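Peer 1: Build me a model from this:
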Amino acid sequence: MPLLEISVTPVGTDSTSFSSDVTNAVRKIKEKGLKYQLTPTATVVEGDIDQLWEVARDMHQEAISSEVQRVITNISIDHRTDKQMDMNHQVDTVRQSLE
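Peer 2: Take a look at the predicted model:
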């Protein structure tokens, strides 16, 4: 299943904090029932490719609608077609290699 790593950064706000923006973005993921993993600097979402594009758009639009002057959205998609993968498998593979 494809993985989307996304970070949405509002620019031009009155505060350097944007945890409420992250909370609103994660709500968009939860509304769609997608599996996700929050990290300190981005969020990884698992789903089919159409779901991932849709949630990325929704997260970006959510940030724009909060009346910020600028939003920077960075996305990375890992879409493997030769075999099945998911977030847990990716992490487990690295953890096993470290043992």
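Peer 1: When you work out contacts or count neighbours from here on, use the C-alpha atoms and nothing else.
Peer 2: OK.
Peer 1: where along the protein do the helices fall?
Peer 2: Counting by DSSP state H, the chain has helices at residues 19-31, 49-65, 87-98.
Peer 1: what angle sits between the second one and helix 19-31?
Peer 2: Here helix 49-65 runs at an angle of 150 degrees relative to helix 19-31 (axes from the mean of the first three to the mean of the last three C-alpha atoms, to 10 degrees).
Peer 1: How far off centre is helix 49-65?
Peer 2: 9 Å (C-alpha atoms, centre = their mean, to the nearest Å).
Peer 1: Please apply the same query to stretch 80-91.
Peer 2: 17 Å.
Peer 1: And this one, please, so the two structures can be compared:
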Amino acid sequence: MSVIVELSLFPMDKGQSVAAHVARAVGVIRQSGLPHQLTPMGTCIEGEWDEVMAVVDACFKAVAADSERVYLTVKADWRKGRSAGLTGKTASVERVLAGEGGA
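Peer 2: Predicted coordinates:
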């Protein structure tokens, strides 16, 4: 797997609580079968570029289906030959914090 994408999206026309709309997008991500991690401010997805971007597109369409305006941010970290980046990147930082070194 070579890309980790952090996706954050929500409708801007549905009031203060948008959990149901966000859950719709997270459901799309879960159905994709790709490794992912839900966070309070977004969801990280890992996989090959084309398959991850297809999931991002499907998430957008799921939220936009009944919205007039959608806020969307996408950050991507592509690295050739990487695998298990979702866990590896954070584990590396935790090792450094524990004084074990690492990079």
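Peer 1: how about the helices of structure 1 in CSV, adding mean neighbour count and distance to residue 79 of structure 1?
Peer 2: Shown next, in CSV, are those (neighbours: other C-alpha atoms under 10 Å; distance: least, C-alpha to C-alpha, whole Å):
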stretch, mean neighbour count, distance to residue 79 of structure 1
helix 19-31, 15, 18
helix 49-65, 17, 8
helix 87-98, 10, 12
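Peer 1: JSON lines for these, including distance to residue 80 of structure 1?
Peer 2: Formatted as JSON lines, these follow (distance: least, C-alpha to C-alpha, whole Å):
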{"stretch": "helix 19-31", "distance to residue 80 of structure 1": "21"}
{"stretch": "helix 49-65", "distance to residue 80 of structure 1": "11"}
{"stretch": "helix 87-98", "distance to residue 80 of structure 1": "12"}
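Peer 1: From residue 69 of structure 2, how far out is the residue most central in space within structure 2?
Peer 2: By C-alpha atoms, centre = their mean, the mean C-alpha position of structure 2 lies nearest to residue 44, the distance being 2.7 Å. Distance of residue 44 of structure 2 to residue 69 of structure 2, computed by C-alpha to C-alpha, to the nearest Å: 22 Å.
Peer 1: Also residue 32 of structure 2?
Peer 2: Per C-alpha to C-alpha, residue 32 of structure 2 is found 25 Å from residue 69 of structure 2.
Peer 1: Looking at the two, which is more packed in?
Peer 2: residue 32 (16 against 13; other C-alpha atoms under 10 Å).
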